[in-house]
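[1] Sequence first, then the predicted structure, then my questions.
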Amino acid sequence: MEKAPSGPLKGLRVLDLTRVLAGPTCTQMLGDLGAEVIKIERPGAGDDTRGFAPPFWPNTQESAYFLGVNRNKKSLTLDIAAPEGQEIIHRLLETCDILVENFKVGALAKYGLGYEQLKAKHPGLIYCSITGFGQTGPYAPRPGYDALIQGMGGVMSLTGEPDGLPQKVGVPVADLFAGLYGCIGILAALRHRERTGQGQQIDIGMLDTSVAWLANQGMNYLATGENPPRLGNQHPNIAPYQVFPTKDGHIVLSVGNDPTFERFCKSFGCEQLLADERFQTNANRVANRDAVTEALTPVMQSRTTAEWVAALEERKIGCGPINKLSEVFADPHVQARGCVVPLQHASGETVKVIANPVRLSGTPADYRIPPPQLGEHAEEVLSGLLGMSAAELQALKDKGVV
């Protein structure tokens, strides 16, 4: 039996018109926090990510990709291009607090489902639109994809070796950040609605959010007018804060300030560096980063990674191994924090998902519903929520609407 919601958003209902990653990331977060999420999918096909495989989860027809961002959702297949499908959306909106969509700009308006078309009838509706480039501006009509947003947003120009190609981040961060910023916007809009009773549209553009998380590098440019160079695994503002080779692999060494650098040098036989003006302050070390790397590389190669981790942690100097995913999920701290959650899938298989990292002491995230099979909850939503008869439901199935 499905577990009752218990999170801080318990009692809220979300109509989820999203697919792939940015939108589903947003709606999964809402679901994890207790909202009831009704995911609308295309009949016969569903969310594109159902086919983003291999790998499929063993003994299921679900891709690992889809499973990662679609728990705590009920799947209803619906052809929103059909008048009957649009009518069902309107009936569902009578019961919903939030609508999240990531269609191209203006696409939902063709079906009478744009924000301007809905707000008069549903003044309290919170309507979150997640697109590549936002609802306005010269690029608004363009489709948005993670890799091209990483390129256009600047992070690829900052990532990679100095003499190598620009590199994208190894996971789709532009999608993920857009989804999380969308969730933040929704939570703020809920607070506003508590005070005023009024909903609003939240306009999330992936390019906007990518510019926002340029963070220190974006500010470095604004302060100097100079494009930051690619530095490989080095930090633009701190040294040494980078990857070093060890006797048997590599390690990240993070020396965040001058006292820590002094402690490192005195602990590991490098006192002579403290008398060298190039190394005496962080600003000098950043200006002479190549010399820092040259001086410390043979030192770091004198011990194994495990030996360095033990020695540096004992002296409270930041460091860490570079783990493969097999090592990440086997890490005792990751396991102690419960970063993987097993769920019983409708196929009968147990699937593992990555836990929500937001740890609330009073209303923690819960895991009520495993990622759904396509259309799994059609009867529950249409008959249970909207009161549709079995004959009406069958007629919609026969017409391919559901």
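    Looks like it came in fine.

[2] drop to CA atoms for contacts and neighbour counts, all remaining ones
    Fine.

[3] which SS state does residue 100 fall under?
    strand (DSSP: H, G, I helix; E, B strand; the rest coil).

[4] Got another one to weigh against that:
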Amino acid sequence: MLSQPLSSYKVLDLSRVRAGPTAVRQLSDWGAQVIKIDMPKDNSNDDNDETDTSDYQNIQRNKRSIAINLKHSDGLHIFKQLVSTADILIESFRPDVKYRLGIDYETLRQINPQLIYASISGFGQTGPYKNRPGYDQIVQGMGGLMSITGLPGQGPVRAGIPIADLSTGLILANGILIALLERHSSGQGQWIETSLLATQIFMLDLQAARYLVDGQIPIQAGNHHPTTIPTGTFRTLDGHITIAASEQIEFRNLCKILNIESLITNPDYLTIEKRSINREKLNMELEKIFSTKSTDYWINELNKANIACGPIYHINETFADPQVKHLQLTTQIEHPKRGSIEILGQPITMSRSQWLIHRIAPRCGEHTREILNELGYKTNEIDDLINRHVVYVSCLSVK
């Protein structure tokens, strides 16, 4: 029977928006017991509850929710009770907020020295921008990504997904797993922190190396690779195709398939470096040929020669592709209002362990009573906490 390897770990989730929940999702899908700490809004209207939306189900699944007023001393006491038995805490407040609430790492480690405390911020926990609000698009701009995305001369373009948020969440999850491994030898937790800005710059990867090592300032290269040519997108008779054929043998085979073998010995295209310098002229030559036949025709011919290629799909076509279906990346789960919904899962398979989406995203405060019962509170005590607005059982969670 396949196992869920993180099922023994307890996670407190104080994160908001997307980066923090992305980190939590990496843990909860593999079995971690997650309690979402919601801070309620009064007078909320359940008819407009965001928990019914597709993205909320995508990002907040596999959690239970308790709604606590952390500004109330009794609410803070309940939270610290949860901390005492937790393995991991994930938060994405602005750096000063955790100190104002009295839930910073140094305070909580006195309660639980084994606690792994993981923080996400827009710009870092220290420095001149530490208290600025940081969002994905802002950081895509400041982190250099928008200057290299899009067609040459087009002006800055954001990526089509919140890449700074998503990559920051994945990086934080990686750090948490490293800290868990370290805890096995030291017996101690630690504070992990990353920021959208730091992670977005890390994600520049080869483009950062071009600047830091070679002194080049990368610019927009559109749908073509910035250095290895031909690697890019070309019009076909009925759409577009994307190819990667920059190595010498790949380029020779490509020219043979396109029946333009004269390009193989053309001095402008003899090496990877020459092809990069003369990229525009070469790409025009290739597109002349690609535009004469269909995408399916070229994919069939190029695959025969083991040249990497693929169609440019709309997302509905992506999920309809037979290889995508074979990978079993999605799963069905029942939602009380929306019925059976399909959720995207994890892209990792293991021989003895599995990811699992077993719980829809919780409504704010949905499990308040249940979690307090587990802490030892009696029904009348819980009723009293609700009446005094220390905890809530129904409310809208804060974005």
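    Right, received. Where do you want to start? Model, not experiment: these values are computed from the prediction.

[5] quick one, longest helix in structure 1?
    Ranked by number of residues, the top helix in structure 1 under DSSP state H is helix 173-196.

[6] Onto which residues of structure 2 does that one map?
    Under TM-score structural alignment, helix 173-196 of structure 1 corresponds to residues 163-186 of structure 2.

[7] Walking through structure 2, point out its strands one by one.
    In structure 2, the strands defined using DSSP state E lie at 10-14, 33-38, 63-68, 88-91, 116-121, 191-195, 231-235, 240-244, 308-311, 330-335, 339-344, 391-392.

[8] average gap between the match of helix 173-196 of structure 1 and structure 1?
    Following the fit onto structure 1, the mean deviation recorded for stretch 163-186 of structure 2 is 0.5 Å by mean Cα distance after the TM-score superposition for structure 1.

[9] quick one: contacts for the residue of structure 2 most remote from its centre?
    Taking Cα atoms, centre = their mean as the measure, the residue most remote from the mean C-alpha position of structure 2 is residue 262, 45.1 Å away. Applying Cα atoms under 8 Å, 6 or more residues apart in numbering, we find residue 262 of structure 2 in contact with residue 255.

[10] if we go to 7 Å?
    By Cα atoms under 7 Å, 6 or more residues apart in numbering, the contact list for residue 262 of structure 2 is empty.

[11] which residue lines up with it in structure 1?
    Using TM-score structural alignment, residue 262 of structure 2 pairs with residue 272 in structure 1.

[12] How about residue 60 of structure 2?
    The alignment partner of residue 60 of structure 2 in structure 1, by TM-score structural alignment, is residue 70.

[13] What about the aligned partner of residue 164 of structure 1 in structure 2, how many residues nearby?
    Mapped onto structure 2 by TM-score structural alignment, residue 164 of structure 1 lines up with residue 154. With neighbours defined by other Cα atoms under 10 Å, the count for residue 154 of structure 2 comes to 11.

[14] Leaving out chain neighbours, which residue sits closest to residue 262 of structure 1?
    Distances taken as Cα to Cα, 6 or more residues apart in numbering place residue 274 nearest to residue 262 of structure 1, at 6.9 Å, with adjacent residues excluded.

[15] For the stretch 301-402 of structure 1, just list every one of the helices.
    305-314, 325-330, 332-336, 378-379, 390-398 (DSSP state H, counting those that start in this stretch).
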